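Asker: For reference, the sequence and a predicted model appear below.
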Amino acid sequence: MSSTQDPPAEASRLRGHLRLPGAVALAITIVVGSGALVLPGIVYGQVGDAALYTWIAASAATVPLLVVFARLGAAHPGAGGVAGFAQAAFGRHAAAGVEVLSLGTFGLGIPAIALTGANYLTALPGLTQVPGPAAAALLLAGAAGVVAVGVSLSTRVQVVLALVLTTMLLVIGVLAVGAGEPAQHLPPPEPGAVVTGVLVIGAVFFAYTGWEMLSFTTEEYADPRRDFPRVVAISFVIVVVMYLLLALGVQTLLARDDSEALKAPVRALVAESVSPGAAGVVAVLGVVIIAANLIGAVWGASRLVMSSAREGLLPRALARLGGAAQPRRAVGACLAGFLAVLAANQTGLLSLSELLTIAGQNFYLLYLVCAVAYARLFRGAHRVFGIAVTAVLGGVAAFAFGPAQLAYCAALLLAGAGAAALRSRGATRTPRTGERS
C-alpha cells in the first residue's frame, strides 16, 4: 500500500499547455549547443571542402531517428520520455532500466555543457576573473531557477533565446557566404569526395542530438499527437539550414590550415565578414546558446526525475508539484546532482572529456532504445522500418563502442530493472498471518 504522503498520480501530472511556438523554441535550444560554434571548423580541418558532404550526410542520417521520435512522442506522450516508450513496449522493469540509463546520461552530459559554457561566460568583460567551476555552477543554478519558477516564464525565456541564437547564427552564416565566393568552395562532385565527407560523420553527429531529450516534455503539450511531429519537423529544418550555412561560410572564408581560426570558426567568420573588433560578439552568442541549452536540458531532466519518482524508482516526494504546478523538488534534486558531478570533475575523478564521451555514447544508446520500442509498438511497414533502424544503430554500437562502455550501460539498465523488480515483489508480497490485506 502506498504511503498516505505519496502524491496521487494525477496530482503530480503536469498541465498540457505547451503550444507550437514555445515547443519549437524549446526544441531548437535543446539541440543547438556549443558544438555549433566549433564543429564546422573541426570537420573542415579534417576533410576540407568535402566537409559540406559530412553535414548533409549527418542531416540525412538523422531523419529516420526523428521519424521514430515523432511517432513515438505523438502516440505515447509523457514525462517519462524515452523510458515511457520503453514501458509501453516492454513493461515497467525495462522502463526502469532506461530511466537509470537516462539519469546516468543527463547527470554527466548537463554538467559537461555547463563547464563548456563557463569558458564563454568568463570571456565576458568583468567576468574574466571568475573561476571556471564557479561560472559553471552559476549557469546551472540560473537554468534551474528559470525552470523552477514555472513553464510560463521558462517558455518565454526559451522563445527569446531561441530567436536570438537562431537569428545570430543565420546572420553570421549569410554574411560569411556573401563576403566570399561560395561557388568556388563547394565540395567536388566526385564519389571520392562524398566518401571522404561521409566517413567523418561521427564528428558532427553530436550536433544532431537533443531531440531525444525533448521527448521528456510531451506531457506538457496541449496537443502532443498533433504538435509533437510538427515541432520535430520544423526545428529540424531550422537547425539544418543553420548548420549548412555555417559550414559553407567556413569553407568560403577560412583557410583550412589556419588552426587558430578553425578552433573558433564562428568567431573567425565574424572577424572576416564584419570586422575583427566584432568577434567579441561570439562570447555573448556562446553564453546565449549555453544558457538556452541548459534551461532546456534541466527542463527535460527534471521531468525524468519527476516521472521516475511517480513510478516509485526515486523517492516519491520528488514527484510533488510545487507553486505554479512545477516539480520544484525534482529540479532541486537535479541541480544537487549536477553540482556533485562538477565537484567530482574538480577533484579529478571525471574529466570533461570523459563526461562528454560517456554522455554522448549513452545518448546514442537511447536512440537505439527508441528504435527497438518503435519496432515493437508499430506494425506492418512501420515495424520493418523500426527493425531496419535498430539493425543499423545496433551494428554501429557493436563496432564503435568498447567493452567498458557497453558494460557501464548494461550495469545501469540492470540496476534500474532490478530495483523495479524488487519494488514489484515487495508490493505483491503475501501478507503475514494476522495482517489485513
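Answerer: Done, it's in. All values reported here derive from a predicted model rather than from experimental measurement.
Asker: CA atoms for contacts and neighbours, from now on please.
Answerer: OK.
Asker: which residue sits closest to E219, ignoring its sequence neighbours?
Answerer: Excluding the flanking residues, the one nearest E219 by Cα to Cα, 6 or more residues apart in numbering is G78, at 4.2 Å.
Asker: Look up the closest residue to the residue minimising distance to the centre of the chain, ignoring the ones flanking it.
Answerer: Nearest to the geometric centre of the chain sits G210, at 2.8 Å (Cα atoms, centre = their mean). Closest residue to G210 apart from its sequence neighbours, by Cα to Cα, 6+ apart: V31 at 4.4 Å.
Asker: ok, now how distant is that neighbour from L165?
Answerer: Counting by Cα to Cα, to the nearest Å, the separation of V31 from L165 is 12 Å.
Asker: Of those two, give the one with the bigger neighbour count.
Answerer: Neighbour count, other Cα atoms under 10 Å: between V31 and L165, V31 has more, with 27 against 21.
Asker: residues contacting that one?
Answerer: Under the criterion of Cα atoms under 8 Å, 6 or more residues apart in numbering, the neighbours of V31 are 207-211, 293.
Asker: For those residues, give me CSV that also has secondary structure and distance to V68.
Answerer: Output for the contacts of V31, formatted as CSV (DSSP: H, G, I helix; E, B strand; the rest coil; distance: Cα to Cα, whole Å):
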residue, secondary structure, distance to V68
A207, helix, 18
Y208, helix, 15
T209, coil, 14
G210, coil, 14
W211, helix, 11
N293, helix, 23
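Asker: Take this one as well and set it beside the first:
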Amino acid sequence: MPEELARRLGTFDAVVVGLSAMIGAGVFAAFAPAAGAAGDWLLVALAIAAVVAYCNATSSARLAARYPESGGTYVYGRRRLSPLWGYLAGWGFTIGKTASCAAMALTFGSYVAPGLARPLAIAAVAALTLLNLYGVQRSAGAARAMVAFVLAVLVAVIVAGLSGDGTVTFGWFAYAPLPESAINSPLAPGGVDAWGVLQAAGLLFFAFAGYARIATLGEEVRDPARTIPRAVTIALGITLLVYTLVAVAALRSLQPILLARSEAPLADLVREAGAGWLVPFVGVAAAVAALGALLALLLGVSRTVLAMARERDLPGVLAAVDPVRQVPRRAEVAVGVAVIVLLLVADLRGAIGFSSFGVLVYYAIANASAFTLTRDEGAPPKIVPVLGLGLCLLLAATLPLVSVVSGLAVFAAGLVIWLIRHRNRQRGR
C-alpha cells in the first residue's frame, strides 16, 4: 500500500488553488485573439466555453469524489475505462503541462523584465518548487495572497470599464463609439462566423480550464466527497463571473475591432476608460497571475507524476512521499528540474503547440469515465458527460493543424512506449 499524502486542504483552500489555476495570465491576454476570431460574438464564444467547462468540471468533480486520490483523470481513466486510457490521459497531461509550466514561467519573466525573462523564469520555478516541498498548506497560503491581489485588480478594471461614458447601442449590446479608421474592418458588428466563434471558445476555454488542479489534489483534501464538488463549483462560478464581466467591460470600452488588435487588452481597456493610473497595477497583476498559475500547474503535474509512478507507468522511485512534510518530494523535484531543463534548451513557442490538444483529450477521457458512473456512485446526469465529450472533440477539430498534428505525435509516442512496456511486463511474468 503506497504512502498517502496528508489531507490538509479544506474547501476554502481548494477553491483558492482552483482560482489560482483558472484566473491566470490568460485573462490578461486571451480576449484579444478570441475577439479576433469571434468578433461581435465574443460573449457567445464565452458562453460555449462556459458550457464545456461546466461539463468537464462536473464530470471531474464527481469522479474525484468517488476516487479521492492524486492523479486526476489518470486515475479515473484507469478505474473506469482501462489502464491504457488512464495512461494516455496521464501522459498527455504530464508532457503538455510540463511544457505549459515552462511557458507560464516565461510569461512571468516577460512581464517583470523582458530582457531577463529566462533567468527570472528559472528562478520562479526553483522558488515555487522549494515552496511546494514545505507542504501543500504553504502553497495554498501563497496562492491566497496572489489570488486576492489579482482579483482586486480585476475588480478595479471591471469597474473602470463599466463606468466609462460615451457608449452607443448596437443591437443588444452597448459599445463605445467606433473609431473612423475601424469602420470598414471585417470585425465590425454584423454577421456570425461559426468557425471563428468555436475557435474563440477554444481559446477562452483553455484560459480557465484549471479546475482539474482541485481534482489532482484529491488525496490532500479533507472530506473529499463533499469538498471537491463544492470547491470546483465555487471556483468555476467565480471564474466565469469574472471572465464575463471582464469581457463585457472590454467590449464596452474597446469593441471587438480594437480589442482584437490589442497586445495588452486590459491595459488598453483602462486607458480607454480614463483610468490610466491602473495600467501599472494591471502589469503587476498579470505577472502575479502567471506566478499563481505556475504554482497550481507544478502542484498538479507533480501529483499526476506521483500517481503514475505508483502504477509503474513512470519510475517507481518517484512514488515516495516525504514522511515529515507528507508531500511527493521526489515527484515535485523531478517536475521542477524538467521545467528548468525545458527553459534552458527548448524553443517553447513550438514545444507547447500540442498542449491545447492534450487538454481536450484529457477532459474527453474524464467525460467518458464519468459516463460509466452509476447513480449509486454519484453519476451526473448523462447529458453532462455526453455533451462534454462531444464539445471537447469539436473544439479539438477547430485547433490549428500544427497543434493537432503535434498532439497526435505526442500521444503516438506515448502509446508506443506503453505497448513496449506492456509487452515487457507480459514477458516478465
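Answerer: Structure received. Please read these numbers as outputs of a predicted model, since none were measured by experiment.
Asker: what's the TM between chain one and chain two?
Answerer: Once superposed, chain against chain, the TM-score is 0.85 (TM-score structural alignment, normalised by the length of structure 2); 407 aligned residues with a Cα RMSD of 2.8 Å.
Asker: on that earlier part again, the contacts of V31 of structure 1: which two are farthest apart?
Answerer: Across the contacts of V31 of structure 1, the longest distance by Cα to Cα is 13.1 Å; it joins Y208 and N293.
Asker: Between those two, which contacts overlap?
Answerer: Jointly contacting Y208 of structure 1 and N293 under the rule Cα under 8 Å, 6+ apart are 31-32.
Asker: Between these two, which is the more surrounded one?
Answerer: Using other Cα under 10 Å, the more surrounded residue of Y208 of structure 1 and N293 is N293, with 30 against 21.
Asker: what's the counterpart of the more buried one in structure 2?
Answerer: Aligned by TM-score structural alignment, N293 of structure 1 pairs with A293 of structure 2.
Asker: Same check on G173 of structure 1?
Answerer: Per TM-score structural alignment, G173 of structure 1 is aligned with I158.
Asker: State the distance from its match to A286 of structure 2.
Answerer: I158 of structure 2 is 15 Å from A286 of structure 2, by Cα to Cα.
Asker: between the two, which one's more packed in?
Answerer: Per other Cα under 10 Å, whichever of I158 of structure 2 and A286 has more neighbours is A286, with 27 against 22.
Asker: hmm, back to that, thinking the match of G173 of structure 1 is in contact with V246, fair?
Answerer: Yes: counting by Cα atoms under 8 Å, I158 of structure 2 does reach V246; the two are 5.7 Å apart.
Asker: So which residues of the stretch 101-250 of structure 2 form helices?
Answerer: Using DSSP state H, counting those that start in this stretch, the helices found in the stretch 101-250 of structure 2 span residues 117-133, 136-163, 194-207, 212-216, 224-261.
Asker: mean per-residue distance, the shortest one to structure 1?
Answerer: What it means is helix 212-216 of structure 2. Once fitted to structure 1, helix 212-216 of structure 2 is off its aligned match by 2.4 Å on average (mean Cα distance after the TM-score superposition for structure 1).
Asker: Kindly report the same for the last one.
Answerer: Compared with structure 1 after fitting, helix 224-261 of structure 2 deviates on average by 1.9 Å (mean Cα distance after the TM-score superposition for structure 1).
Asker: Tell me which helix or strand comes right after that helix.
Answerer: Using DSSP states H and E, the helix or strand that follows helix 224-261 of structure 2 in sequence is helix 265-272.
Asker: and that next one with helix 136-163, angle?
Answerer: Relative orientation of helix 265-272 of structure 2 versus helix 136-163 (axes from the mean of the first three to the mean of the last three Cα atoms, to 10 degrees): 40 degrees.
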